[in-house]
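Engineer: make a model of this:
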Amino acid sequence: MVSLRCKMIVKQELQKIGLHCVNVDLGTIEIRENINDAQKEELRQNLHHYGLELLDNKRNIIIEKIKAIIIEMVHYSDEVPKVNYSDYISKKLGYDYTYLANTFSEVKGITIQQYIILNKIERAKELLMYGELNLTEISYKLHYSSVAHLSNQFKKVTGLTPTYFKSLKKKRLRNLEDL
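Structural biologist: Sure, this is the predicted structure:
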């Protein structure tokens, strides 16, 4: 999802260079006029000032859309997907999954599945640090088939077991109390 703040910034910057925004959405800006090279470069520089990037390469736009969908699914959605990730991403973007997967792998050097796993493990680390959920609840929340499956992936990615990772937080807190 594109934040409201980002949408406003993009609209303001388009107005500054004399362009009229029709729509701002995930990875796309729709404008009424044709944009020339000078306007595009000015927009690129102005957006960069806000930490935003103008992507005009179709492959990069697709990659950013895939990443945003995965981040939304893993970090911000509690719903269990009704279809598998590949079907969901393919349907959401309107492209064949094989094309999306090949493009993602060529550009990022990892598969979409690996990117999903990395995000799920990052989310598991966050949830472990908060300490509000136990490992069973975390594995359910992240749609793992079992605690063992989550634990195995966690160890492969981090080199630590989830339990040991969680214990590191407790050690840090004790060390802070000793100061």
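Engineer: every contact and neighbour count from this point should use C-alpha atoms.
Structural biologist: OK.
Engineer: name the residue closest to the centre of the protein, please.
Structural biologist: Nearest to the mean C-alpha position of the chain, counting by Cα atoms, centre = their mean, stands I71 at 3.0 Å.
Engineer: is it true that it touches N119?
Structural biologist: Yes. At 7.0 Å, I71 and N119 qualify as touching, with contact defined as Cα atoms under 8 Å.
Engineer: and the gap between P162 and L26?
Structural biologist: The spacing between P162 and L26, counted by Cα to Cα, to the nearest Å, is 34 Å.
Engineer: now the other sequence, so there's something to compare against:
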Amino acid sequence: MVLYVKNMVCNRCIKSVIGILAELGIGHEQVLLGEVPLQEPPDAEQLEQLRQRLHEEGFELIDDKKTRLIEQIKKLVLRRLAQDPDDIQDNLSDYLSKQLHHEYSYLSHLFSSVEGMTIEQYFIAQKIERAKELLVYGELSLSQIALQLGYSSVQHLSNQFKKVTGLTPTHFKTIGAARRRPLDEVNGTSK
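Structural biologist: Okay, here's the model as predicted:
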């Protein structure tokens, strides 16, 4: 049995969910972003306790099929963002369609209607947050960041960065980490 958990978007989230499962004595396999494969189905009381504990930590069990699909889209977007751009063969829409076995138009309409933004806008928001993180670390040049994030040029990254944040990457770097948000808050949800 696999449970789906909303707002589970980072490694700290996974650790938190694993801690809750251990606390409640619920056996699980390897917990992934948004997915909790259980060794055996919990009884009704355990499930309610799990639902309550997850809620206390800012997570939510997903029962609805469409909501699960949206969470899978988000997870795949984050996975795509973590890939080396040189290893990417499909564009984002083809990648999502192949992974989720749905037409992209259906996925796009569903995502937009629930999240209030397109999948592409979500992807760009995630890329810009990653760019902010890399700028704050200061270990890579702007051209290295553009390359790592799959931008065709520094200018493309800079234009998109300014459109999303209102700042140039250079100006952002000078004001530092104060403008960064955790990835789980980028889409309007907060844990």
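Engineer: give the burial count for I66 of structure 1, as a bare number.
Structural biologist: Neighbours of I66 of structure 1 under the rule other Cα atoms under 10 Å: 21.
Engineer: what does I138 of structure 1 correspond to in structure 2?
Structural biologist: Under the alignment (TM-score structural alignment), I138 of structure 1 pairs with I145 of structure 2.
Engineer: and that match, how far is that from G34 of structure 2?
Structural biologist: With Cα to Cα as the criterion, I145 of structure 2 and G34 of structure 2 are 27 Å apart.
Engineer: give me the more crowded residue out of the two.
Structural biologist: G34 (26 against 20).
Engineer: ok, the equivalent of N57 of structure 1 over in structure 2 to V5 of structure 2 distance?
Structural biologist: N57 of structure 1 maps onto D64 of structure 2 when the alignment is built from TM-score structural alignment. Distance, D64 of structure 2 to V5 of structure 2, by Cα to Cα: 11 Å.
Engineer: looking at those two, which one has more neighbours?
Structural biologist: Between D64 of structure 2 and V5, counting by other Cα under 10 Å, V5 is the more crowded of the two (23 against 9).
Engineer: that one belongs to a strand?
Structural biologist: Yes. Counting by DSSP: H, G, I helix; E, B strand; the rest coil, V5 of structure 2 falls inside a strand.
Engineer: that one maps to what in structure 1?
Structural biologist: Aligned partner of V5 of structure 2 by TM-score structural alignment: none.
Engineer: wait, what's in contact with V5 of structure 2?
Structural biologist: G34, E35, V36, F59, E60, L61, I62 (Cα atoms under 8 Å, 6 or more residues apart in numbering).
Engineer: which among these gets closest to N159 of structure 2?
Structural biologist: Proximity of those to N159 of structure 2 was ranked by Cα to Cα; the top entry is G34 with 31.9 Å.
Engineer: is it true that the closest one touches N11?
Structural biologist: No. With contact defined as Cα under 8 Å, G34 of structure 2 does not reach N11; the gap is 10.8 Å.
Engineer: show me where structure 1 has helices.
Structural biologist: Along structure 1, counting by DSSP state H, helices occupy 4-16, 37-49, 58-71, 85-93, 97-108, 112-130, 135-141, 147-158, 162-178.
Engineer: E79 of structure 1: which of these is closest?
Structural biologist: Per Cα to Cα, nearest to E79 of structure 1 of the helices of structure 1: helix 135-141, 8.6 Å.
Engineer: superposed on structure 2, where does the closest one end up, distance-wise?
Structural biologist: Helix 135-141 of structure 1, aligned to structure 2 and superposed, deviates on average by 0.8 Å (mean Cα distance after the TM-score superposition for structure 1).
Engineer: got a list of contacts for that helix?
Structural biologist: For helix 135-141 of structure 1, using Cα under 8 Å, 6+ apart, the contacting residues are D78, A124, L127, L128, S145, S146, V147, L150, P162.
Engineer: list the contacts for the aligned residue in structure 2 for the second one?
Structural biologist: Residue pairing (TM-score structural alignment): A124 of structure 1 is matched to A131 of structure 2. For A131 of structure 2, the residues meeting the contact criterion (Cα under 8 Å, 6+ apart) are I145, L149.
Engineer: let's go with 10 Å and repeat that
Structural biologist: Contacts for A131 of structure 2 (Cα atoms under 10 Å, 6 or more residues apart in numbering) come out as A125, Y137, L142, I145, A146, Q148, L149, L157, F161, P169, R180.
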